[in-house]
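Enquirer: coords below, sequence missing:
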């Protein structure tokens, strides 16, 4: 390389060095600050636990489930004052032909047809229209279950703000609504990922407060508690060896009122 070009390259590098140093210092400052911000404002961590702000798939009309699912109707249920949750009810596949074009009243009455009922409790992020949830409803509908998939408060088109106790309230309200219409049919809580903690909380609340045993609880991709689960999410791995990792980050889950125990461990 000619001396003139070498000199230009060297000057260019020297010009960039202060900016690069500033950028690296900014990144280090952000990295160090995050755990302390989480400890001071644990609500930030709950946002990442719930991911309710990710409302994928986008541009889906949740009031028209028939665009994605056959023999399915949309409904809304008020679970407590000022909180209304959106729900999709998929009828058993064996009743698909007669379900075509029917309204909510028909679906409510159909709950008493002796087919078992799944209350589907999805994981964090997205809505009841997410593709893997739609596939689940198709599969279990074909297996002749009723499926009621709700978006908890703060998810999808449901009102309110997400909290662990609020999720339990939503599920128990739906459980009571179903039991009032389903006669002696079995009612199952099926939780996936975050929903496994919600399913367990609701089943525990039924048993402890009412002495009621839910017919079955299915836990898909469960965890022992949200604190242990948080240690293995991608962003937490960046801080696994950070001094005070457990105190600053993991213990902050409890400060934010988030526990989600899916076992009897305390």
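Expert: Yep, it's here. These figures come from a predicted structure and were not determined experimentally.
Enquirer: From here on, just use CA atoms for contacts and neighbour counts.
Expert: Will do.
Enquirer: Quick one: name whatever helix or strand follows the longest helix anywhere in the chain.
Expert: Secondary structure assigned by DSSP state H gives helix 3-40 as the longest helix of the chain. Using DSSP states H and E, the helix or strand that follows helix 3-40 in sequence is helix 43-50.
Enquirer: between that following helix and helix 3-40, how many degrees?
Expert: On the basis of axes from the mean of the first three to the mean of the last three CA atoms, to 10 degrees, helix 43-50 is oriented at 90 degrees to helix 3-40.
Enquirer: Give the buried residues for helix 43-50.
Expert: 43-46, 49-50 (16 or more other CA atoms under 10 Å).
Enquirer: which residues touch the next helix or strand after it?
Expert: Once the chain leaves helix 43-50, the next helix or strand it forms, by DSSP H and E, is strand 72-80. Contacts with strand 72-80, where a contact means CA atoms under 8 Å, 6 or more residues apart in numbering, come from 62-66, 84-91, 103-104, 107, 169-170, 173-174.
Enquirer: Now the buried members of these.
Expert: Burial by neighbour count, 16+ other CA under 10 Å: within the contacts of strand 72-80 this picks out 62, 65-66, 84-91, 107, 169-170, 173-174.
Enquirer: Quick check: the two most widely separated of these?
Expert: 66 and 169 (27.7 Å; CA to CA).
Enquirer: nearest residue to residue 111 other than its sequence neighbours?
Expert: Take residue 111 and drop its neighbours on the chain: the residue closest to it by CA to CA, 6 or more residues apart in numbering is residue 182, 4.7 Å away.
Enquirer: would you list every one of the helices in the stretch 151-266 of the chain?
Expert: Taking DSSP state H, counting those that start in this stretch as the criterion, the stretch 151-266 of the chain contains helices spanning 164-179, 194-205, 226-230, 234-237, 245, 252-255.
Enquirer: Residue 134: which of these is closest?
Expert: Nearest of the helices of the stretch 151-266 of the chain (CA to CA): helix 194-205, 15.6 Å.
Enquirer: by how many degrees do that closest one and helix 43-50 diverge?
Expert: Taking the same axes, to 10 degrees, one finds helix 194-205 and helix 43-50 inclined to each other by 100 degrees.
Enquirer: put this beside the first:
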């Protein structure tokens, strides 16, 4: 209740997985990857913060040139990937192998993860403000590329918040948003896990656990943000997810469908049965995942074309 560092640790779980990651040697994990750092300004301290990023290129890429030049001259759609807890950018290798077939991928370590943002406070708003600046950095290099966001688990809360801020603050709308294993809010996650089932009956559960998180802005209220994002949305969730309950992803999809008007873009929800065993991390191993991605990007292109047809 009284320790903000303990609260943030329990929310973000910034423990390296894999351990002792070699960010400067990404070829140990996957081919055709470049390691880079993007400097952003911590809005609360005005201090410069370095954010670690991997640029994942197509598998058969054989070109040369600087990272900035690759992004500047790429004709591919760009995907900004935001991972979840207990991870760093060296972990989701099977995800990158899928993504790179469709996008030029930037996998970002949020401040406090990996070697990103050393010493910067881990707060929801601080991380979101970092991502706003990362978007501006990418857009500054390539003003014409279509940019997508893919968030996994905690990264879904960060991506919906980031896209809402882009719309509210800068009137920027990205091409599309993909949410893998998402939730409605942090409070809903806590209220639907074993921890709450054991302790939730205690009279002081709300005042000592939930209220301090709200007070310190650790809310991740995707249920509020998703209705204010003007991009098509794709939601993916496995019914046997043991980390984020499936019903929260289903609820988020229903909220999005009920609260967004057609002019904001479609909402597509794919769920995966327990018999497939995808749990929290393996949805990208679904044999038809490439078709799902291609269908969604086609929806996004059609939506943006229709949106800007002359009247």
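Expert: Structure received. Since we're looking at a predicted model, the values are computed, not measured.
Enquirer: what's the TM-score for these two chains?
Expert: Remark: TM-score between the superposed chains equals 0.76 [TM-score structural alignment, normalised by the length of structure 1]; 218 aligned residues with a CA RMSD of 1.9 Å.
Enquirer: hmm, back to that, the residue nearest to residue 111 of structure 1 and residue 118 touch, don't they?
Expert: No: contact criterion CA atoms under 8 Å: residue 182 of structure 1 and residue 118 do not qualify, at 11.4 Å.
Enquirer: And those two? Which one has more around it.
Expert: Neighbours were counted for residue 182 of structure 1 and for residue 118 using other CA atoms under 10 Å; residue 118 has more, 27 against 21.
Enquirer: Could you point out the helix or strand that follows the particular helix or strand that has the more buried one in it?
Expert: Assessed by DSSP H and E, residue 118 of structure 1 sits inside strand 117-121. Moving toward the C-terminus from strand 117-121 of structure 1, the next helix or strand (DSSP H and E) is helix 131-142.
Enquirer: May I see the buried residues of that next one?
Expert: The neighbour-count check on helix 131-142 of structure 1 (16+ other CA under 10 Å) flags 133-134, 137-138, 140-142 as buried.
Enquirer: Run through the strands of the stretch 101-250 of structure 2 in chain order.
Expert: 104-108, 147-152, 176-180, 233-238 (DSSP state E, counting those that start in this stretch).
Enquirer: Residue 227 of structure 2: which of these is closest?
Expert: That would be strand 233-238 among the strands of the stretch 101-250 of structure 2, by CA to CA, at 10.5 Å.
Enquirer: Read off where the closest one ends up in structure 1.
Expert: Counting by TM-score structural alignment, strand 233-238 of structure 2 pairs with no residue of structure 1.
Enquirer: which among the buried ones among the contacts of strand 72-80 of structure 1 gets closest to residue 259 of structure 1?
Expert: residue 169 (15.5 Å).
Enquirer: Show me what that closest one aligns to in structure 2.
Expert: Checking TM-score structural alignment: residue 169 of structure 1 goes with residue 129.
Enquirer: ok, its match to residue 163 of structure 2 distance?
Expert: 11 Å (CA to CA, to the nearest Å).
Enquirer: cool, and residue 204 of structure 2?
Expert: Separation of residue 204 of structure 2 from residue 163 of structure 2 (CA to CA) stands at 35 Å.
Enquirer: Which one's more surrounded, the two?
Expert: In terms of neighbours (other CA under 10 Å), residue 163 is the more surrounded of residue 204 of structure 2 and residue 163; the figures are 28 against 11.
Enquirer: hang on, isn't the more buried one packed against residue 171?
Expert: No: between residue 163 of structure 2 and residue 171 there is no contact under CA under 8 Å: 9.9 Å.
Enquirer: Can you tell me the closest non-neighbouring residue to residue 87 of structure 1?
Expert: residue 150 (4.2 Å).
Enquirer: Report how many residues lie close to the one you found.
Expert: Residue 150 of structure 1 has 27 neighbouring residues, counting by other CA under 10 Å.
Enquirer: Show the contacting residues for the residue mapped onto it from structure 2.
Expert: Aligned by TM-score structural alignment, residue 150 of structure 1 pairs with residue 108 of structure 2. Residues near residue 108 of structure 2 by CA under 8 Å, 6+ apart: 51-54, 80-83, 89.
Enquirer: got it, and residue 188 of structure 1?
Expert: Contacts of residue 188 of structure 1 (CA under 8 Å, 6+ apart): 116-119, 214-218.
Enquirer: counterpart of residue 46 of structure 1 in structure 2?
Expert: Residue pairing (TM-score structural alignment): residue 46 of structure 1 is matched to residue 8 of structure 2.
Enquirer: Hmm, residue 122 and its match touching each other?
Expert: Yes: applying CA under 8 Å, one finds residue 8 of structure 2 in contact with residue 122, separated by 6.5 Å.
Enquirer: quick one: residue 118 of structure 1 and residue 214 of structure 1, what's the gap?
Expert: Distance, residue 118 of structure 1 to residue 214 of structure 1, using CA to CA: 11 Å.
Enquirer: cool, residue 241 of structure 1 as well?
Expert: Noted for residue 241 of structure 1: a distance of 42 Å to residue 214 of structure 1, by CA to CA.
Enquirer: counterpart of residue 178 of structure 2 in structure 1?
Expert: Matched to structure 1 by TM-score structural alignment, residue 178 of structure 2 sits across from residue 218.
Enquirer: if I look at its match, how far off is residue 18 of structure 1?
Expert: 57 Å.
Enquirer: same check, this time on residue 79 of structure 1
Expert: When residue 79 of structure 1 is compared with residue 18 of structure 1 (using CA to CA), they lie 57 Å apart.
Enquirer: okay, the two: which has more neighbours?
Expert: More crowded of residue 79 of structure 1 and residue 18, by other CA under 10 Å: residue 79, with 19 against 11.
Enquirer: Give me the aligned partner of that one over in structure 2.
Expert: The equivalent of residue 79 of structure 1 in structure 2 is residue 40 (alignment by TM-score structural alignment).
Enquirer: what's the answer for residue 59 of structure 1, then?
Expert: The alignment partner of residue 59 of structure 1 in structure 2, by TM-score structural alignment, is residue 20.
Enquirer: what's the answer for residue 121 of structure 1, then?
Expert: Superposed on structure 2 with TM-score structural alignment, residue 121 of structure 1 falls opposite residue 82.
Enquirer: Number of residues surrounding that match?
Expert: By other CA under 10 Å, the residues close to residue 82 of structure 2 number 25.
Enquirer: Could you verify my assumption that it touches residue 156?
Expert: Yes: counting by CA under 8 Å, residue 82 of structure 2 does reach residue 156; the two are 7.5 Å apart.
Enquirer: joint contacts of the two?
Expert: By CA under 8 Å, 6+ apart, the residues touching both residue 82 of structure 2 and residue 156 are residue 150.
Enquirer: Please identify every residue contacting each of residue 118 and residue 214 of structure 1.
Expert: 187-189.
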